[in-house]
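[1] Turn this into a model:
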Amino acid sequence: MLNPFLAARAVFRPSRPDLIVDSRVRSLQVARAWAGIVVTLAVAVLYKAAAPQELAMDRFNDAWINVLILTCALPLVVGAFVVAARPPNRGVFARRIRHPLIAVGAMFASMFMFVLAAVPELSGLREALGPVVLIPGGMVLFLWVLPFAVYGIVLSLTHVFRTADIHEVVPPLVSVSASWVMALVNVFTDAYKGVPGVVAMALLLGAPLTVSVLAYYELRRMRRLHGITVRNTLLR
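    From the prediction side, this is the model:
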């Protein structure tokens, strides 16, 4: 627990004992996450001409928005998945929800600490605590909580808040739903303002289409290599 990166792995990576791990799919998921970072930074450099600090902050904000949308999609998809399953699988899946819930709680708790440290309404409290508390607290915040939160965001997006601990078919279902919701949010917020139309359309549809293709590939490999499908998982 003294190492924030090891702590983030323990909290945000799936760890079910009988979990099926496909190394090829895992590599594609990591590649997709980094490709998204590179493309977003490239677009910002070419069309937004922002300073390096602003680029880093914009990318962090984008990742955090993705986490928020993923958090919104997660209970809907997981809830529908559990309800659709027949006994005894329904009870098994319901009991496994605690691991994704712990991951979500840990993420929001870590981000809430930054809110407490920066919100203007609590400036009086921070002054009352004085440097005796604020200095060590600030060191913990930036040396432990910050790397835990940043690495946690990357792991949460890659492993979909460790929903594979519920079942292997859940992460692709949640990720596809969240990616298309994110695309709709980008449309209504005009996220690619100032970017040429063709490029903006490619960026808008590129992420959800890529996630959908990867999800299809993942589900297809599970069916072909392990005989696992959404239908037989739900006992339908």
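[2] CA atoms for contacts and neighbours, from now on please.
    Fine.
[3] name the element the most centrally placed residue in the chain belongs to?
    Central residue of the chain (C-alpha atoms, centre = their mean): Leu157, 2.7 Å from the mean position. Here Leu157, judged by DSSP states H and E, is contained in helix 146-159.
[4] centre of the chain versus that helix, how much separation?
    7 Å (C-alpha atoms, centre = their mean, to the nearest Å).
[5] And that helix, what's buried?
    146-159 (16 or more other C-alpha atoms under 10 Å).
[6] Check whether Met222 really touches Thr229, as I assumed.
    Yes - Met222 is within contact range of Thr229, at 7.1 Å (criterion: C-alpha atoms under 8 Å).
[7] Grab the nearest non-local neighbour of Gly152.
    Closest residue to Gly152 apart from its sequence neighbours, by C-alpha to C-alpha, 6 or more residues apart in numbering: Ala8 at 5.5 Å.
[8] The structure of the following sequence is requested for comparison with the preceding one:
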Amino acid sequence: MWWLTVPLLVFYQVARSARRVARRSFPRHPRGRIVDDAVLRAQRIRAWVAVAVSGGLLAVYGGVSDAFDQFVQRLYLAPWLALASAVLVAAALYGIATRQRRLLMRAHFRDGGLTVLKYVGAWLLLPALFVGSLMALSSVMPQTVTEDNLLFVCVAALVIWAPFWWIVYFVCFASGPAVRNGFSFSALHPALPALTTGIAVWVFALVSQSAGGLPPFPQPVAISAVLGGPVTVSVLAWWEIHRLRRRHGMRWRR
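    Got it, this is the predicted structure:
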């Protein structure tokens, strides 16, 4: 079983390496992010309730293929919508800030910009590495696989595909913290992650409906399912901002 065990061990180490770099580049609690345990607990509960409700609706009304398509669409679109929202929110907060606050915010734009470049660069590397891996594999692989060259084929495939899968793992591990923390722009303003999430979820809902329409449920249930996510996320974002103002002394302009 070496042909199965060795690839699993290799790609496990590749995943660990990518996760370590992603956590270092996109920390869960970056500088400037105020951690509120009550808000985090409410967000986790909301996420699990959303999973349970979605599973229940699919079990009752079906539509698994449509749900999978929406999941793939969300997986690809959500980071880009969150990135656009973070940039717009950062620009708006910079515009209303006082002169002294702007001087401090400028120092953090560079760090946020570098974080964005890392994330965008990783996504751009995905198709390039995929095509390059296919070309490299076709150039070194023998015409037929026999017992004599089986070891060479396995080792060559592992070496060639390892960089591509490293980038895949990096993007997967980096996307969650990047979206939650507004791509490390939280140092600009404590309210930026909450505002970014609240705006991005509504933009994503509008894009999803314009592209695919309502889910295959009865109309009242479908409308509730579509609006339930953005509404609950917006309520939690508003509550987070409220707690930032009341408990942590956050002010919009300074």
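[9] Just give the TM-score of the two.
    Once superposed, the chains reach a TM-score of 0.78 (TM-score structural alignment, normalised by the length of structure 1), with 225 aligned residues with a C-alpha RMSD of 3.1 Å.
[10] Let's have the buried residues of helix 146-159 of structure 1 in JSON lines, adding distance to Leu68 of structure 1.
    Conversion of those to JSON lines gives the following (distance: C-alpha to C-alpha, whole Å):
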{"residue": "Leu146", "distance to Leu68 of structure 1": "18"}
{"residue": "Pro147", "distance to Leu68 of structure 1": "19"}
{"residue": "Phe148", "distance to Leu68 of structure 1": "17"}
{"residue": "Ala149", "distance to Leu68 of structure 1": "14"}
{"residue": "Val150", "distance to Leu68 of structure 1": "14"}
{"residue": "Tyr151", "distance to Leu68 of structure 1": "16"}
{"residue": "Gly152", "distance to Leu68 of structure 1": "13"}
{"residue": "Ile153", "distance to Leu68 of structure 1": "10"}
{"residue": "Val154", "distance to Leu68 of structure 1": "13"}
{"residue": "Leu155", "distance to Leu68 of structure 1": "14"}
{"residue": "Ser156", "distance to Leu68 of structure 1": "11"}
{"residue": "Leu157", "distance to Leu68 of structure 1": "10"}
{"residue": "Thr158", "distance to Leu68 of structure 1": "14"}
{"residue": "His159", "distance to Leu68 of structure 1": "15"}
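[11] which helices and strands does the longest helix anywhere in structure 2 pack with?
    When structure 2 is parsed with DSSP state H, its longest helix is helix 99-140. Under the contact definition 3 or more C-alpha pairs under 8 Å, 6 or more residues apart in numbering; DSSP states H and E, helix 99-140 of structure 2 sits against helix 64-96, helix 150-180.
[12] Name the residues of the longest one that come out as buried.
    Pointing back at helix 64-96 of structure 2 there. In helix 64-96 of structure 2, the ones that count as buried by 16+ other C-alpha under 10 Å are 67, 74, 78-87, 89-90, 93-94.
[13] and stretch 132-139 of structure 1, which residues are buried?
    Quick answer for stretch 132-139 of structure 1 (16+ other C-alpha under 10 Å): Leu134.
[14] residues in contact with it?
    With contacts defined as C-alpha atoms under 8 Å, 6 or more residues apart in numbering, stretch 132-139 of structure 1 is touched by Arg126.
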